[in-house]
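let's see this in three dimensions:
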Amino acid sequence: MHPHPNETPALLIIDMQQGIQRVSTPRNNPGAEVCIAQLLEYWRSAGWPVVHIRHISRQADSVFAPGQRGALFQPALAPWPTEQVFEKNVTDAFTHSGLERWLHARTIRRVVIAGVASENSVEATARSASCLGFITQVVADACYTFDKTDYHGQLRSADEVHAMAMANLRDEYAEVLSSADLFGALLGTAC
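Predicted structure coming up:
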């Protein structure tokens, strides 16, 4: 069962660039890229809108600086010429990017979010999407993050950071679900 045309979701893939692969800090969800590739394949086969978000840093020494290899998309998740690309300079993909206008112009009311980092650009983008009135879903196993030291100086594992980011979003800002549950809903079957 596919959604009604006005409910066709846009897939937002956030910051899946080569530079993120250079982060040496331990991460969670080692299969996230495979999940994202499966989502991308499904969206492409359905002919649904795919949006690739690319972080372009304003800091010249960043791996995401313009002209750096790190700013390029990972080849396995690179956009097709028919897919939309938005660049951002901050964590939120909606800020100063034209993404909201692009979605509204196509009467897209629902977004499905995947990418990196869970507590950073994924969370910021999901919060904005919800606050702007979009039906927002975050695919937890298609997102990941890294170990991080908390406010009190305690090192938190990537799993803990990710779980907290998903908890921050769940219910108030987004429906947080697994890729299996999302595919089950899209196909009209239980997984």
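
for the rest of this, base every contact and every neighbour count on C-alpha atoms.
Noted.

and the helices in the protein?
Along the chain, counting by DSSP state H, helices occupy 32-46, 99-105, 123-131, 158-169, 179-187.

which residues touch the most centrally placed residue in the chain?
For the chain, the residue lying nearest the average C-alpha position, counting by C-alpha atoms, centre = their mean, turns out to be residue 114 (3.0 Å). By C-alpha atoms under 8 Å, 6 or more residues apart in numbering, the contact set of residue 114 is 11, 12, 13, 14, 36, 122, 138, 139, 140, 142, 143.

now, the residues you listed that are in strands?
Among these, DSSP state E puts 11, 12, 13, 14, 138, 139, 140, 142, 143 in strands.

please generate a structure for the following sequence too, so the two can be compared:
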Amino acid sequence: MVPKVKRALLLIDVQQAFLHPKWGPRNNPQAEEEMLFVLNEWRRLGWEVIHIQHRSHHPGSVFHPSNDGFRFKEGFDPIPGETVLEKDVNSAFIGTGLEEHLRQLDVTEVVIAGLTTPHCISTSARMSGNLGFTTFVLSDATAAFDLVDPDGRTLDATLVHDVSLATLHGEFATVVKATDYVRALFPDNSGASLQCPLP
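Prediction:
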């Protein structure tokens, strides 16, 4: 008998700090809509939801608890029974007890959404894969901002997003759209189960 997969949804840094204009242009304006779609499915099924909240130690940071940016975006406040962990670095696994929490729940599959693709999403997905969790990153439920490279060139947010996901897919995680992931959970005549290429 095949053991039942236990899954956890990891929502990373879905905070008002990312509404600040200092970040510049962003891709995937529909990312939050896709995050909510998956979050609502997870809640409907009664599965583990883990909210990761970035807490800066610097009072001037938009992520400092004294600033509005620390709060979750509208619609993303945790409900009773959901786990909230705070981090102060890029990885959701450093200094948070996240790995221990997942192990205690016998979670083997981690599904990641949130902000931003090249930073906390990528770092957390890499660690998740390296720790042995079957890891999925929902490509349309995350987003990136423009970045400036060491030579001063501006890299378009869509390029940053796409390259970040390409470096994850097939190596640390499986990258898939939110609707495709959810549809694959309940295959019917029009769909098939989603396979992760990782061992």
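
tell me which of the contacts of residue 114 of structure 1 is nearest to residue 163 of structure 1?
When the contacts of residue 114 of structure 1 are compared for distance to residue 163 of structure 1 (C-alpha to C-alpha), residue 140 wins out at 8.8 Å.

wait, isn't that closest one in contact with residue 174?
No: counting by C-alpha atoms under 8 Å, residue 140 of structure 1 does not reach residue 174; the two are 11.1 Å apart.

related to what we said a few turns ago, neighbour-wise, which of the ones in strands among the contacts of residue 114 of structure 1 leads?
When neighbours are counted as other C-alpha atoms under 10 Å, the busiest of those turns out to be residue 138, with 29 neighbours.

from residue 66 of structure 1, how far off is that one?
28 Å (C-alpha to C-alpha, to the nearest Å).

my guess is residue 9 of structure 2 meets residue 42, correct?
Yes: with contact taken as C-alpha under 8 Å, residue 9 of structure 2 and residue 42 are classed as touching, separated by 7.4 Å.

common neighbours of these two, please.
Shared contacts of residue 9 of structure 2 and residue 42 (C-alpha under 8 Å, 6+ apart): 48, 49.

I'd say residue 125 of structure 2 and residue 171 touch.
No: using C-alpha under 8 Å, residue 125 of structure 2 is not in contact with residue 171, being 10.2 Å away.

so which of these two has more stuff around it?
Residue environment comparison for residue 125 of structure 2 versus residue 171 gives the larger neighbour count to residue 125, 30 against 13, counting by other C-alpha under 10 Å.

count the neighbours of the nearest residue to residue 166 of structure 1 once chain neighbours are set aside for me.
Setting aside the residues directly before and after it, residue 166 of structure 1 is nearest to residue 176 in space (C-alpha to C-alpha, 6 or more residues apart in numbering), at 6.7 Å. The tally of other residues near residue 176 of structure 1 (other C-alpha under 10 Å) stands at 21.

cool, and the one 10 residues further on?
By other C-alpha under 10 Å, 14 other residues sit near residue 186 of structure 1.

kindly report the same for residue 62 of structure 2.
Neighbours of residue 62 of structure 2 (other C-alpha under 10 Å): 23.

quick one: contacts for it?
With the criterion set at C-alpha under 8 Å, 6+ apart, residue 62 of structure 2 makes contact with 17, 20, 68, 69, 70.
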